[in-house]
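In: Show me how the following folds:
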Amino acid sequence: MEGLRPTFTEAPVTIFATPTKLATESAATSYLGDNRVPDLQKLFQKSDGLPVHLKRGLPDRLLYRTTMALTLGGTIYCLIALYMAAQPKNKK
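Out: The predicted structure is shown next:
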């Protein structure tokens, strides 16, 4: 009777023994796009009285208004569903 003794004699193959990328192949060094951070910092730090989430103009306003409309619509829908669920059922 062997019980719970292991029956294999070789060690299992290690899958993650070697790295798949070298340190010189990192994404930070291979990215050749423009650095837009200084421009965005100037834009967001400008004191024009606008909140940060509306600084980039029309796209931000559309996204903000769409989010607010969906939030209000969902709230109203939930309140109506709760009201209808609270009503007793008709027995005929």
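In: make it CA atoms for all contacts and neighbour counts henceforth
Out: OK.
In: Longest helix in the chain, by number of residues?
Out: Counting by DSSP state H, the longest helix found in the chain is helix 58-86.
In: what packs against that helix?
Out: Of the remaining helices and strands, none touches helix 58-86 by 3 or more Cα pairs under 8 Å, 6 or more residues apart in numbering; DSSP states H and E.
In: Next, the structure of the following sequence, for comparison with the previous one:
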Amino acid sequence: MTANLVQNGFDKSALTSNRRNAMKKLVAAITALSLGASAAFAGGPVVVVEEPPPEVVQQQSSSSVGFLPILIGVVLLCAVACGGGSDDPEPQPAG
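Out: This next block holds a predicted model:
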């Protein structure tokens, strides 16, 4: 077959140089595509994560818990200090 190609004016070295040129073009095209694709995805995906809103917790005042025992103590102290007398009139000395 190579003898027929040489007789028809085809040179074997010309065929190998055409193959080399074709391979060089193919390698150059693949390299350009791979570099272009890597630059397109260089940043990566942007993932946005929303944080939940902060919870507002109202604290109970510390005085509301201790108010009732203090009030009861004041009422009892007033009852002891103000009361204790009898409603009976004092007996008058005879005479």
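In: where does the TM-score land?
Out: Scored against TM-score structural alignment, normalised by the length of structure 1, the superposed chains reach a TM-score of 0.36; 39 aligned residues with a Cα RMSD of 2.4 Å.
In: hmm, back to that, tell me the buried residues in the longest helix of structure 1?
Out: When burial is assessed from 16 or more other Cα atoms under 10 Å, helix 58-86 of structure 1 yields no buried residues.
In: Ok, stretch 13-30 of structure 2 next?
Out: In stretch 13-30 of structure 2, counting by 16+ other Cα under 10 Å, buried: nothing.
In: what does that stretch contact?
Out: Applying Cα atoms under 8 Å, 6 or more residues apart in numbering, stretch 13-30 of structure 2 has no contact partners.
In: change it to 10 Å
Out: 31-36 (Cα atoms under 10 Å, 6 or more residues apart in numbering).
In: Could you dump the residues you listed into TSV and include secondary structure and distance to Gln7 of structure 2?
Out: Shown next, in TSV, are those (DSSP: H, G, I helix; E, B strand; the rest coil; distance: Cα to Cα, whole Å):
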residue	secondary structure	distance to Gln7 of structure 2
Thr31	helix	38
Ala32	helix	40
Leu33	helix	41
Ser34	helix	43
Leu35	helix	44
Gly36	helix	45
